[in-house]
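**Student:** what's the 3D shape of this:
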Amino acid sequence: MRSVADAAATDDIRGRCEEYAPRMRPWQFFGGETALALYGAPLPEWPHATGVHVCAHRPAREPRIAGVTGHRLQHREPATREHAGLPVEHPARAWRQAATTWRVDDLICAAEFLVSGSRPLSSAAELRDEIEAMGDVRGRLSAALRDVRSGTRSPRETRLRLLLQRGGLPEPDINWTLYDPRGRHVAELDLAYRRWRIGVEYDGRVHAQDARQFAKDADRWDAIRAEGWELVRILNHHMRGDGRVAVDKVRQALARAGWRQ
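**Tutor:** A predicted model of the protein is given here:
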């Protein structure tokens, strides 16, 4: 689920790109973080401000105009595609290009978006091939790719999983489905520790603002507990700072279930 802030940032970038597009030369295209934004990938959190990046391959020239960051890329066979009516860099290439300014966790979130869903925009193999073909960026891409998992549905879930693993906890299953003894669907858990019957979920702002959704979730939480599972709900403020509060909440639940570090 995308946050309101992510959606607003994407809409802003798309509007700026559509405004600039008529001025682009045939060989120019949107790349890097701009391309990722146009594909709908999660963007770095505040205070990062996503800009409009327009690229061209040598010997063609990049734009030099206020409000647009131009990039003159090394000579290479273009791999641009049209997306929403705009010329956009290939997803795997755009991901690598973003590494010049993005942190590792931002790259992980974007990569998981690209490789997940019913129609992935890329694959882990394509991302790896891009690193091998064009080189790493200060080791960030290889470090990110090691922690990329398919199947995630929101960047906050990804950041929560990374927080738990770096806090010394086991790696959980992602979006794991819980069934009752008769094989009936109970719930899909954001993160699941099956061995200890612990579910972990990130509850975003929508759960607090939508009364109908909140009521539905409350019934779901009861159904999960009825199957002998403990559900740990993590809210945004639990992940602030170093995220120790979130890690401690899950660590305590695992300890109650018999896990020992």
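**Student:** CA only for contacts and neighbour counts going forward, please
**Tutor:** Will do.
**Student:** which residues sit against stretch 246-253?
**Tutor:** 163-164, 167, 169, 198, 200, 230, 232, 234, 238-239 (CA atoms under 8 Å, 6 or more residues apart in numbering).
**Student:** Including neighbour count and distance to residue 69, could those go into JSON lines?
**Tutor:** Compiled in JSON lines, those are given as follows (neighbours: other CA atoms under 10 Å; distance: CA to CA, whole Å):
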{"residue": "163", "neighbour count": "18", "distance to residue 69": "33"}
{"residue": "164", "neighbour count": "20", "distance to residue 69": "37"}
{"residue": "167", "neighbour count": "16", "distance to residue 69": "38"}
{"residue": "169", "neighbour count": "19", "distance to residue 69": "41"}
{"residue": "198", "neighbour count": "23", "distance to residue 69": "47"}
{"residue": "200", "neighbour count": "24", "distance to residue 69": "41"}
{"residue": "230", "neighbour count": "20", "distance to residue 69": "49"}
{"residue": "232", "neighbour count": "19", "distance to residue 69": "43"}
{"residue": "234", "neighbour count": "20", "distance to residue 69": "38"}
{"residue": "238", "neighbour count": "18", "distance to residue 69": "36"}
{"residue": "239", "neighbour count": "18", "distance to residue 69": "33"}
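**Student:** Next, the structure of the following sequence, for comparison with the previous one:
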Amino acid sequence: MSPSDAQYDPEIFTLDEGRRLGLSRHRLYRSGLEIPFHRLRIPPPPLERAASPVSNSELARTLSRQDRSLVISHQTAAETWGMWLPSRMQATQIHLSRVRCRAGIPRYQGAVGHFIRPGVRDVRVVDGYSITSPEWTWVDLASQRLTVNELVAAGDALLQRKDGFPRPGKFIGTHPLATKDSILDVLSRRKGSPGIKKLRLAVDLLRARVDSEPESRLRLKMVADGCDEPTVNPRIRFADGWECDIDLALLTWRISLQYEGKHHFTLEKQYRSDLNRDEQIRARGWEPIRVDSEVFTRQGWHAFRFRLTTALERQQRQTSWMPFTAGT
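**Tutor:** So this is what the prediction gives:
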């Protein structure tokens, strides 16, 4: 390995990028570099770092930088934007598109090629690669056999609140990635898209300010089971000046629903903060209910419904409570 080789440690690069950095022909063609696609190379990791697979998103970004006619689309675009997809969608192929009538359909081994007819604002250029807009990508997902509820979760991911959880660095863009109006605009221009009926049902169920995919699932499951639809991430301001954010709230009955991920139980500081919040809102006449992933099992759902019914009965018997206002 030459000195220039030793200094270069990207996760993936093109042949042109390798040549510009002085890598020899032998290094590019005959050494131990992995070749995931034509003209792409993946170097082995340093000895001190374990090998980690290059994601489909990273492969697609590099291919699009190399060939500017390629547009990252469909599931790969959704993964790049950080949309919430069902766990069953284990991506084994990348999705690439070209604008119809400008070039042929993309043909790469291990990739799915598409033709698209986007408007100017429906394709974004980010760091030298092209990708379909979040709204266009959401409409494309209907052709990937997602259910209505799964489309709602993917769409909710585009409407996350700006002041919510920090966005992971592997995703692009900032919250919110779209608005309900911008999604409706794209949907109105794509009336013949596959799955248009599911999309029209799903778009009415989208809600802004959702923090996580389980929150979307819980909200939809409650509505499907005949419960009142909870308000998403309201900030509750009490008469004594204390305020807090709640994942989901039944405002009429003063019931808070908090979905606890694994970090809520493994981080002591977070766990204590959650307990303190529950004590504070209970002291002000609210009923807190905490749930985790168990709620999506049959037994866990029955247990949750019992707790919810019991909380409703207690609140109905309560004759007084401290006033509050709810806002965003």
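**Student:** Any chance you could compute the TM-score here?
**Tutor:** After superposition, the two chains reach a TM-score (TM-score structural alignment, normalised by the length of structure 1) of 0.85; 245 aligned residues with a CA RMSD of 2.2 Å.
**Student:** which ones among the contacts of stretch 246-253 of structure 1 are found in helices?
**Tutor:** Counting by DSSP state H, the part of the contacts of stretch 246-253 of structure 1 found in helices is 163-164.
**Student:** Where strands are concerned, which of the contacts of stretch 246-253 of structure 1 count?
**Tutor:** 198, 200, 230, 232, 234 (DSSP state E).
**Student:** wait, which of those residues is closest to residue 125 of structure 1?
**Tutor:** When these are compared for distance to residue 125 of structure 1 (CA to CA), residue 200 wins out at 29.0 Å.
**Student:** from memory residue 198 of structure 2 sits against residue 150, does it?
**Tutor:** No: between residue 198 of structure 2 and residue 150 there is no contact under CA atoms under 8 Å: 10.3 Å.
**Student:** who's more crowded, those two?
**Tutor:** In this comparison of residue 198 of structure 2 against residue 150, neighbours counted by other CA atoms under 10 Å, the higher total goes to residue 150 at 20 against 17.
**Student:** Aligned to that one, what sits in structure 1?
**Tutor:** Alignment note (TM-score structural alignment): residue 150 of structure 2 maps to residue 106 of structure 1.
**Student:** Once you drop chain neighbours, what's closest to its match?
**Tutor:** When the adjacent residues along the chain are set aside, residue 106 of structure 1 lies closest to residue 44, with 5.5 Å between them (CA to CA, 6 or more residues apart in numbering).
**Student:** That neighbour should be in a strand, yeah?
**Tutor:** No: Residue 44 of structure 1: not assigned to a strand; according to DSSP: H, G, I helix; E, B strand; the rest coil it is coil.
**Student:** ok, now how distant is it from residue 81 of structure 1?
**Tutor:** 24 Å (CA to CA, to the nearest Å).
**Student:** Which one of the two is surrounded by more residues?
**Tutor:** Higher neighbour count among residue 44 of structure 1 and residue 81: residue 44, with 20 against 15, using other CA under 10 Å.
**Student:** Does that one touch residue 102 like I think?
**Tutor:** Yes: with the criterion set as CA under 8 Å, residue 44 of structure 1 and residue 102 qualify as a contacting pair; they are 7.2 Å apart.
**Student:** List the buried residues of stretch 214-230 of structure 2.
**Tutor:** Residues of stretch 214-230 of structure 2 classed as buried: 214-216, 218-221, 229-230 (neighbour count, 16 or more other CA atoms under 10 Å).
**Student:** which residues in structure 1 does that stretch align to?
**Tutor:** Stretch 214-230 of structure 2 covers residues 156-172 of structure 1 once aligned (TM-score structural alignment).
**Student:** Can you tell me what sits against that stretch?
**Tutor:** When contacts are taken as CA under 8 Å, 6+ apart, the neighbours of stretch 156-172 of structure 1 outside the stretch itself are 105, 108-109, 152, 190-193, 201-202, 239, 243-244, 246-247, 250-251, 261.
**Student:** How many residues are close by the residue nearest to residue 158 of structure 2 when sequence neighbours are not counted?
**Tutor:** When the adjacent residues along the chain are set aside, residue 158 of structure 2 lies closest to residue 177, with 4.8 Å between them (CA to CA, 6+ apart). Other residues near residue 177 of structure 2 number 22, with proximity taken as other CA under 10 Å.
**Student:** Which position in structure 2 pairs with residue 217 of structure 1?
**Tutor:** Aligning on TM-score structural alignment places residue 217 of structure 1 opposite residue 274 in structure 2.
**Student:** Now for that match: which residues touch it?
**Tutor:** Residue 274 of structure 2 sits next to residue 264 when contact means CA under 8 Å, 6+ apart.
**Student:** right, and the secondary structure at it would be what?
**Tutor:** Per three-state DSSP, residue 274 of structure 2 ends up helix.
**Student:** Quick check: the gap between it and residue 144 of structure 2.
**Tutor:** Distance check for residue 274 of structure 2 against residue 144 of structure 2: by CA to CA, it reads 38 Å.
**Student:** again, but for residue 25 of structure 2
**Tutor:** Taking CA to CA as the criterion, residue 25 of structure 2 is separated from residue 144 of structure 2 by 41 Å.
**Student:** what's the counterpart of residue 197 of structure 1 in structure 2?
**Tutor:** Matched to structure 2 by TM-score structural alignment, residue 197 of structure 1 sits across from residue 254.
**Student:** excluding its backbone neighbours, what's nearest that match?
**Tutor:** Here the nearest residue to residue 254 of structure 2 in space, its sequence neighbours aside, is residue 286; by CA to CA, 6+ apart that works out to 5.0 Å.
**Student:** Aligned against structure 1, show me the partner of that neighbour.
**Tutor:** Alignment note (TM-score structural alignment): residue 286 of structure 2 maps to residue 229 of structure 1.
**Student:** hang on, isn't that match packed against residue 199?
**Tutor:** Yes: taking contact to mean CA under 8 Å, the distance of 6.9 Å between residue 229 of structure 1 and residue 199 places them in contact.
**Student:** what about those two, which has more around it?
**Tutor:** residue 199 (27 against 20).
**Student:** In contact with that one, which residues are there?
**Tutor:** Remark: with contacts taken as CA under 8 Å, 6+ apart, residue 199 of structure 1 is in contact with 189-193, 229-232.
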